[in-house]
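**Q** Here is my input; please provide its structure:
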Amino acid sequence: MPIYRVWYRNNEEPLEFATPGRCSEAEMLDHVLEYERIERGAPATVPELIARHNLAPVRYTEDESEMNTIG
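**A** Now for the predicted structure:
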């Protein structure tokens, strides 16, 4: 069960969650939007979602992996 840590909007503390399997970048953003109580809105690409909801920069780790950037 992978554990994800997602940093967005330059927050010091990440949003942390576990999933039964690997998670796509779009699914990670869905977790962020749900946590922030933001409606996803019209269909959009990952970079469009990040820009539309002012989430940049968005970075994450999976378990203890190195930091990855989304968008």
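**Q** Please make it C-alpha for all contacts and neighbour counts, starting now.
**A** Fine.
**Q** Disregarding flanking residues, what is the spatial nearest neighbour of Tyr60?
**A** Nearest-residue entry for Tyr60: Val6, 4.3 Å, with adjacent residues in sequence omitted and distances by C-alpha to C-alpha, 6 or more residues apart in numbering.
**Q** one more, for comparison:
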Amino acid sequence: MTSPQPTDPQVEAAQGRIALWLDPEDLRWLSQHCCCADDATDEDKDRCGRLRFRASTGLHKQRALG
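**A** Alright, predicted model coming up:
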């Protein structure tokens, strides 16, 4: 297993991403909840899935680095 690499702010900015600092409990909640309505589009469901995945990954990296 490879160790997580620190985030490179310049690479993230080049991809149009911005930093968002959340408490671990907020990330844990976000990683387990999706607020999509029953009639949500596939695009909205995909976005929700990406957010849950990234929140979970952030928690995993924090534990690995902590």
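**Q** Can you pull the TM-score for these?
**A** Comparison of the two superposed chains (TM-score structural alignment, normalised by the length of the second structure) gives a TM-score of 0.26, and 40 aligned residues with a C-alpha RMSD of 4.4 Å.
**Q** quick one on the thing from earlier: for burial, what's the neighbour tally of the residue nearest to Tyr60 of the first structure?
**A** The number of residues packed near Val6 of the first structure is 24, by other C-alpha atoms under 10 Å.
**Q** Surely it and Thr69 touch.
**A** No. The pair Val6 of the first structure and Thr69 does not pass the contact test of C-alpha atoms under 8 Å, sitting 9.7 Å apart.
**Q** Show me whatever sits in contact with both of these two.
**A** Shared contacts of Val6 of the first structure and Thr69 (C-alpha atoms under 8 Å, 6 or more residues apart in numbering): Val58, Arg59, Tyr60.
**Q** can you pull the buried residues of stretch 51-66 of the second structure?
**A** Leu51, Arg52, Ala55, Ser56, Gly58, Leu59 (16 or more other C-alpha atoms under 10 Å).
**Q** elements contacting the top helix by length along the second structure?
**A** Of all segments of type helix in the second structure, defined using DSSP state H, the longest is helix 42-65. Identification of packing neighbours for helix 42-65 of the second structure by 3 or more C-alpha pairs under 8 Å, 6 or more residues apart in numbering; DSSP states H and E yields helix 24-32.
**Q** If you compare the directions of the helix it packs on and helix 42-65, what angle comes out?
**A** Helix 24-32 of the second structure runs at 140 degrees relative to helix 42-65, counting by axes from the mean of the first three to the mean of the last three C-alpha atoms, to 10 degrees.
**Q** Show residues contacting helix 24-32 of the second structure.
**A** So helix 24-32 of the second structure is contacted by Leu51, Arg52, Phe53, Arg54, Ala55, Ser56, Gly58, Leu59 (C-alpha under 8 Å, 6+ apart).
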